[in-house]
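Participant: sequence and predicted structure below; questions after.
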Amino acid sequence: MPGLTIGDTIPDLELETTHGKIRIHDYVGDGYAIIFSHPGDFTPVCTTELGKMAAYAPEFEKRGVKLLGLSCDGVHSHKEWIKDIEAYTPGSHVTYPIAADPNRNVIKQLNMVDPDEKDSSGNQMPSRALHIVGPDKKVKLSFLYPSSTGRNMDEVVRVVDSLQKAAKHKVATPANWKPGEKVVISPSVSTEEAKRIFPQGFEVADLPSKKDYLRFTNV
């Protein structure tokens, strides 16, 4: 069975979390949500990551994005772990829920299983996975990191900005794009349509092929 990937509807699972029971679709609501998994509580890289997520929470909130953490340990363990997370990242508060998954059912359904990592009992462990879910409850983007590599939260914010800009306008963001920089007009937009949609104008890159597909504009 293929794993959950971009374009798939996120399963509407009921989760036990540090904020009580939640259903994923209700939690996403009419905004965006970032669901991110961690190999385990009281582990070094995860502690730094959840602290950074907490520190960046206001940036995500500005963009209408909710956060939802996930680790296989229980809710009580999560609550104790939060004390370490907040102590390590001064000024941050873990205001988002962290879901428990002791039976490993959730990580399997959300395609967040690390094929190589097992705990001392031989149970499967979560990978360092992250799904960005849109208002239509579909997966818009996924990151999958090994347990040895912590995520870059600036990149998570950047891709949220890219996704939301692409959803609002008929554009895409080029390599290394940052908010405020020019975007490219989608190839599905004809030149005539581009003139109508982008009255501010656009520049066409002069390429050896003389094809006018690389068009930059500000939105």
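Facilitator: Everything's here; your move.

Participant: can we go C-alpha only for contacts and neighbour counts from here?
Facilitator: Fine.

Participant: for this protein, which helix is longest?
Facilitator: If you go by DSSP state H, the chain has its longest helix at helix 44-62.

Participant: that helix: how far from the chain's middle?
Facilitator: In this view, helix 44-62 has its centroid 12 Å away from the chain centroid, taken as CA atoms, centre = their mean, to the nearest Å.

Participant: and stretch 30-40, by the same measure?
Facilitator: Relative to its chain's centre, stretch 30-40 lies at 6 Å (CA atoms, centre = their mean).

Participant: can you give the contact residues for it?
Facilitator: Residues from elsewhere that reach stretch 30-40 (CA atoms under 8 Å, 6 or more residues apart in numbering): 27, 46, 64-73, 107, 112, 125-136, 147.

Participant: looking at those, which are in helices?
Facilitator: Per DSSP H, the contacts of stretch 30-40 map to helices at Tyr27, Cys46, Ile107.

Participant: what's near enough to touch the most centrally placed residue in the chain?
Facilitator: What sits nearest the mean C-alpha location of the chain, by CA atoms, centre = their mean, is Ile132, with 3.5 Å. Contacts for Ile132 were tallied using CA under 8 Å, 6+ apart; they are Tyr32, Ala33, Ile34, Ile35, Val139, Lys140, Leu141, Ser142, Val160.

Participant: can you redo those residues as CSV with distance to Leu15, secondary structure and neighbour count?
Facilitator: Shown next, in CSV, are the contacts of Ile132 (distance: CA to CA, whole Å; DSSP: H, G, I helix; E, B strand; the rest coil; neighbours: other CA atoms under 10 Å):
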residue, distance to Leu15, secondary structure, neighbour count
Tyr32, 18, strand, 26
Ala33, 15, strand, 26
Ile34, 15, strand, 21
Ile35, 12, strand, 22
Val139, 18, strand, 22
Lys140, 21, strand, 20
Leu141, 21, strand, 18
Ser142, 20, strand, 17
Val160, 24, helix, 20
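
Participant: structure two is appended below for comparative analysis:
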Amino acid sequence: MSRALLINDVAPDFEAETQLGPIKFSEYAKDSWVILFSHPRDFTPVCTTELARAAQLQEEFARRGVKMLALSCDDVESHNSWVQDVGAYGKTEVKYPIIADPERKIAKLYNMLPAADPGRDNMPFTVRSVFIIDSSRRIRAMVTYPAPIGRNFDELLRVVDALQTSDRLHCATPVDWKPGSRVIVPSNVPDALVQKHFADGLEVVDLPSKKSYLRYGSTSPS
């Protein structure tokens, strides 16, 4: 049994059919970030709302250099019909590919299957997995929901913002961080980078331990 994927692993490459034609993941990703998100099956209510929201936010993700890539366990013919429902529901157009994975090959490759769920025809349906993959094809974040629970795509957008801000400024983000809010500057960040990115200086939080490890710096969205 192969090991589960971990943060910082290289995202496995694959070839697949989609409603927009065949793709090879590495060629689709190229130098972009990618959000790969899975769905149990077509023509289900939760999935329809999620795909619609993803389509509504596609331009926001694109501004951040992020491509969308969905997966569902039905075939291309089913996807072609389903996207009509998704577009009508969300008053939008699905312009990103939806992988057809009826044999669960990619779902298995990315550990998207639940521990015990025979599903239809004794084939398990995928859970709602999300992989945020950076431009070097490293997995930077993973989120998994059970099949009945819809995801929050605004939160996924926030996670992308946090990751890209962290990369750009060599910082971390505190609880409930939003773009434009102050960030945490770890104590191991070199002084030269602190001066470069946080010219207004740092706020060191006074804690009972008297240790100066919690430092905030002001920034703005990129």
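Facilitator: Received the coordinates, thanks. Predicted, not measured: the structure shown is a model, and the values here were computed from it.

Participant: could I get the TM-score for this pair?
Facilitator: Scored against TM-score structural alignment, normalised by the length of the first structure, the superposed chains reach a TM-score of 0.95; 218 aligned residues with a CA RMSD of 1.4 Å.

Participant: which other helices and strands contact the one helix or strand Leu163 of the second structure maps to?
Facilitator: Using DSSP states H and E, Leu163 of the second structure maps to helix 153-169. Contact here means 3 or more CA pairs under 8 Å, 6 or more residues apart in numbering; DSSP states H and E; on that basis helix 153-169 of the second structure packs against helix 45-56.

Participant: could you pull out the strands for the first structure?
Facilitator: Remark: strands assigned in the first structure by DSSP state E are 14-17, 20-23, 32-38, 65-71, 98-100, 113-118, 124-126, 128-133, 139-145, 171-172, 183-185, 203-204, 215-217.

Participant: need those in TSV (columns: distance to Val156 of the first structure).
Facilitator: Output for the strands of the first structure, formatted as TSV (distance: least, CA to CA, whole Å):
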stretch	distance to Val156 of the first structure
strand 14-17	23
strand 20-23	23
strand 32-38	9
strand 65-71	11
strand 98-100	18
strand 113-118	20
strand 124-126	19
strand 128-133	9
strand 139-145	9
strand 171-172	16
strand 183-185	18
strand 203-204	28
strand 215-217	23
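
Participant: against Trp177 of the first structure, how distant is Val184 of the first structure?
Facilitator: Look at Val184 of the first structure and Trp177 of the first structure: by CA to CA, to the nearest Å, they are 10 Å apart.

Participant: tell me which of these two has more neighbours.
Facilitator: Legend: neighbour count by other CA atoms under 10 Å for Val184 of the first structure and Trp177, higher for Val184 (21 against 14).

Participant: now do the nearest residue to that one once chain neighbours are set aside: how many residues are near it, please.
Facilitator: Counting by CA to CA, 6 or more residues apart in numbering, Val184 of the first structure lies nearest to Phe216, which is 4.5 Å off, once chain neighbours are set aside. Neighbours of Phe216 of the first structure under the rule other CA under 10 Å: 21.

Participant: repeat that for Cys73 of the second structure.
Facilitator: There are 26 residues near Cys73 of the second structure, going by other CA under 10 Å.

Participant: contact partners for it?
Facilitator: The neighbours of Cys73 of the second structure, taking CA under 8 Å, 6+ apart as the test, are His39, Pro40, Arg41, Asp42, Ala100, Asp101, Pro102, Glu103, Arg104, Phe125, Thr126.

Participant: rerun that using 10 Å as the cut-off
Facilitator: By CA atoms under 10 Å, 6 or more residues apart in numbering, Cys73 of the second structure lies in contact with 38-42, 79, 98-107, 123-126.

Participant: what does Lys52 of the first structure give?
Facilitator: By CA under 10 Å, 6+ apart, the contact list for Lys52 of the first structure reads Cys46, Ile85, Glu86, Tyr88, Thr89, Ser92, His93, Val94, Arg151, Asn152, Met153, Asp154.

Participant: that older thread, the residue nearest to Val184 of the first structure -> the second structure?
Facilitator: Aligned counterpart of Phe216 of the first structure in the second structure: Tyr216 (TM-score structural alignment).

Participant: OK, contacts around its match?
Facilitator: With CA under 10 Å, 6+ apart, Tyr216 of the second structure has these contacts: 171-174, 181-186, 198, 201-205.

Participant: got it, and His169 of the first structure?
Facilitator: His169 of the first structure touches Ile185, Ser186, Ile197, Phe198, Val219, counting by CA under 10 Å, 6+ apart.

Participant: overlap between those residues and the second structure?
Facilitator: With both residues aligned by TM-score structural alignment, their matches' CA atoms under 10 Å, the contacts of the contacts of His169 of the first structure that the second structure also has are Ile185, Ile197, Phe198, Val219.
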